[in-house]
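**Q** predicted coordinates and the sequence they were generated for:
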Amino acid sequence: MKFSQFPSNVKLRIICGFFDHMASMSVMPFMVLYIADELGKVTSGILLSINVVFGLICGLCGGYFADRFSRKRLLVTGQLLFAILMILMTIFIHPAINMPWVVAFLYMLTAVSGAMIFPALEALIIDSTTEEMRKSVYVTSYWANNLATAFGTAIGGLFYKDHRVLLFALIVIIMLINTAVFQRYLIDPTVNKVRKVVEAHWIRDLLSSYYVALKDTRFVVFTMAAVFIFSSEFALTNYIGVRLHDEFKPVELFGIHVDGVRMMSLMLIENTVLVVTVTFLIAKITEKRNQVAVLLLGTLMYTSGYGLAHHLTTWYLLMLVVLMATIGELMQTPIISVFQAKLMPEDKRASYIAFSSLGYSGAGLVASSGLIVGTVLNSMMMSIYVITLGLIGMLLLYLSIHSNIFKQKIPS
């Protein structure tokens, strides 16, 4: 299915999401380095772990409210809040002021805006598409997000150190423009939806809403698998990025001085450039293959590649393992997204999406805790540790999509 055939909400999501993601990726991955430099590795690891837990709680609340209220209103409010937080971060990260504890606190508060944006936006997309078009939508959206990541990380790697305030200011401008566009053009399919009358206190109703997802054993195991699998890539801007910042020996590549920070940027750029150039090729090659086999092979390549990146410090070997991991990522991601959408009941999509964020939040928690674990384990042991987690994730993923041990049926 072509982009021109997508519903208007989907087009808006992809176009605005491109600029939004590009702006965020130009600075957000480097915030971990900033906090680690200013406050120390252990302190930053603890703060980032707390941030993940806080973000998870906010995400669960965001999913609940997206099912109960206008998803468009929640999305627009979240975008505006994020812009305000970035304005404050721009002020307090300025060299003349430089208050790292305040910046870290504001960085943690971005979890609130993210919790308002993500469940509402993803539920809106599912609301606006049919099952037949979703794989095309997910592949295109994934491609656009990674193109945005390539541009964002390239800009961040080149200008973060010397033009940090300018980067933050650009993010604010883009977020404000996106907010205005969403407010003007986004169509909310939940406007005429009959609202469920809730007599219980909202906290009790929230817990009961997620209890439904928690009873869905197949979905819970699927979510647990995501925790172990995605933690390997999330470590790139946590443990791997900090280790390269400290241990990578600078090299000259094509006349450019590459230190640890820029090496991390190059790895992110390689990942996203590969996604941009070969996403549709990989999708074409694998579309008629056994999807379970494609998913498991892709997951193995993905986790092994990023697992090895925990130990390697040679630039061309790092680029090679990122190549392997990215191909694996392209094989697994569309299949995971389609399967996840099929598991979600129509009337609880936002809640299920927010619950599924446990996978990403848990992965972020595992990745950020790697900064603490890495003070005890050496890089080789960290590599083995991450690959082992990936293998556990593969097993759980297989059980959730290809076994009859759960009472819930396997989606066709």
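**A** Thanks, I have the structure now. The shown structure was predicted, so the numbers you read here are calculated from the model rather than taken from an experiment.
**Q** make it CA atoms for all contacts and neighbour counts henceforth
**A** Noted.
**Q** burial of residue 378, as a residue count?
**A** 12 (other C-alpha atoms under 10 Å).
**Q** same check on residue 339?
**A** The tally of other residues near residue 339 (other C-alpha under 10 Å) stands at 17.
**Q** what's the answer for residue 208, then?
**A** 12.
**Q** residues in contact with stretch 241-258?
**A** Contacts with stretch 241-258, where a contact means C-alpha atoms under 8 Å, 6 or more residues apart in numbering, come from 32-33, 36, 235, 259-261, 263-264, 313-314.
**Q** ignore the last one, stretch 174-187
**A** 8-9, 12, 16, 19-20, 23, 72, 76, 79-80, 82-83.
**Q** would you double-check that residue 189 falls in a strand?
**A** No: counting by DSSP: H, G, I helix; E, B strand; the rest coil, residue 189 is located in no strand; its state is coil.
**Q** was I right to think it contacts residue 125?
**A** No: Residue 189 is beyond contact range of residue 125, at 9.8 Å (criterion: C-alpha atoms under 8 Å).
**Q** inside strands: which ones of the contacts of stretch 174-187?
**A** Among these, no member is found in strands (DSSP state E).
**Q** take this one as well and set it beside the first:
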Amino acid sequence: MKEFMALNNNLKLRMLTVFLAVMLSSSIGPNMTIYYAKYFGAGLTGVLLIIVSVMGFIAGLYGGHLADVHGRKPIMVLGTILTLAGFALAAVMNSPLGHFPLPTFFAFLIAQVGANLSSPAEEAMVIDVSTPQNRRYVYALIYWIINISVMIGAALGGWFFRDYLFELLIGMGAVTIINLIIIYFFMSESFTPDHAGSGSVWQAVRGYWQVMSDHRYDWYLIGMVLSGMVTNQLGFYLAVHLGADFHTVHLFGLEIYGQRMLSGITLINTAIIIPFMSLFTRLTSKWSLRRAYTIGMGLQTLGFALTCMLNTLWPIVICAVILTIGEMVVVPPSQTLRADLMDPAKIGTYSGAFSAVYPLASVLAGATVTLSTAIGQYGMAILFLLLGGCSIAAVIHVLNLPKAAWNQKDPD
């Protein structure tokens, strides 16, 4: 508690806004695929989801540039207003007056664009007001809060989305208003640009070209994409593997089949992270970034690789524990390293560039499902080990490269 109270006020408020924002996204987002499939069919739903992903990706890139040109707070306010407008329109389109699927899609597209537009500015503000000394603690705490909010949001969505969508959207709009009030009235600006800049698309492209000339950051992004190809597999190959190969069992009167085992891994993950994240943060606080990333990513990779070759309950439970321990070890140092690598004058743009990692890793992770038909489960296990090992090698390479002038003191 003493360490928390010593944090910058923006960081304390950011913990609250993260909790509310992630609760919003996790209660609504995962259920929209079901909503679209109901009204548009599976084929068109896939196209709509691609449109949302592409528009969100573009908004993240542009928002990162704008955060460096205009400061963090205005972009956070603009993004939150767009999110609120999207939820408000969605509520009207799913009210007692009737259900209108196509306007609802555009409403959620607006909300997603708003969220992605503000995300790099929010990330940049965290870096602005944290220090190298407290950054691991800050990222560990944010990660812990995210896990709690995902659990609550998923429960709200599962309980209310189908039968009480209008009421749920009204509630989500109210929560967004609370976030907007916190950002506008209580957060202070953390970055004032020291030069005149332009918000033009061309200036944004030039800014990202400059970021891509930073070879340390390029290698870091490569390492994170490789890591994401492994850690995103619960939604890709492992879902297919467990659905097809898991041996159904009965535990305490409950039938555990493949889909439930997949959900069980997520539940185990959350159930361990919430009580033990702070403990692991303290235990690894003195570790170098090199050691923490190597051990953490190594454990995660091992857990996912072994799960590829298993089809029974308790061995998979053990693997879930192993990969969760690895996750708790690797997340704070990997995020700390990302902050250390950024030029303080271009943190928004660097954060925007990082926003490309998740969609790219997801696309490549999806491609491994097709590859699995050729190489089988043991081939997939070997592939995961190779991807995880290459991710570790990329991060170690980053730490071995000469440091730029702005991060001469970043820890290894």
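**A** In hand now; what should we look at? The shown structure was predicted, so the numbers you read here are calculated from the model rather than taken from an experiment.
**Q** residue 189 and residue 125 of the first structure: who's more crowded?
**A** Using other C-alpha under 10 Å as the criterion, residue 189 of the first structure and residue 125 rank with residue 125 on top: 19 against 15.
**Q** wouldn't residue 3 of the first structure be in contact with residue 11 here?
**A** Yes: using C-alpha under 8 Å, residue 3 of the first structure is in contact with residue 11, at 7.3 Å.
**Q** what about the helices in the stretch 251-400 of the second structure?
**A** Taking DSSP state H, counting those that start in this stretch to define them, one finds helices in the stretch 251-400 of the second structure at 258-283, 289-308, 313-341, 347-354, 357-400.
**Q** superposed on the first structure, what's the mean shift for the fourth one?
**A** Which is helix 347-354 of the second structure. Helix 347-354 of the second structure, aligned to the first structure and superposed, deviates on average by 1.0 Å (mean C-alpha distance after the TM-score superposition for the first structure).
**Q** and the angle for that helix with helix 313-341?
**A** Between helix 347-354 of the second structure and helix 313-341, the angle comes out at 150 degrees (axes from the mean of the first three to the mean of the last three C-alpha atoms, to 10 degrees).
**Q** could you tell me where helix 347-354 of the second structure falls in the first structure?
**A** Helix 347-354 of the second structure corresponds to residues 349-356 in the first structure, going by TM-score structural alignment.
**Q** helices of the stretch 1-150 of the first structure, start to end?
**A** Listed in chain order, the helices of the stretch 1-150 of the first structure (DSSP H, counting those that start in this stretch) span 8-25, 28-39, 41-68, 71-92, 100-127, 131-159.
**Q** can you tell me the centre-most residue of the second structure?
**A** Centroid-nearest residue in the second structure, with C-alpha atoms, centre = their mean: residue 358, separated by 7.3 Å.
**Q** that one contacts residue 230, correct?
**A** No: the pair residue 358 of the second structure / residue 230 is not scored as a contact, 11.6 Å apart, by C-alpha under 8 Å.
**Q** quick revisit: as TSV, the helices of the stretch 1-150 of the first structure with distance to residue 392 of the first structure would be great.
**A** Below are these laid out as TSV (distance: least, C-alpha to C-alpha, whole Å):
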stretch	distance to residue 392 of the first structure
helix 8-25	29
helix 28-39	27
helix 41-68	21
helix 71-92	35
helix 100-127	27
helix 131-159	25
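**Q** all good on my end, thank you.
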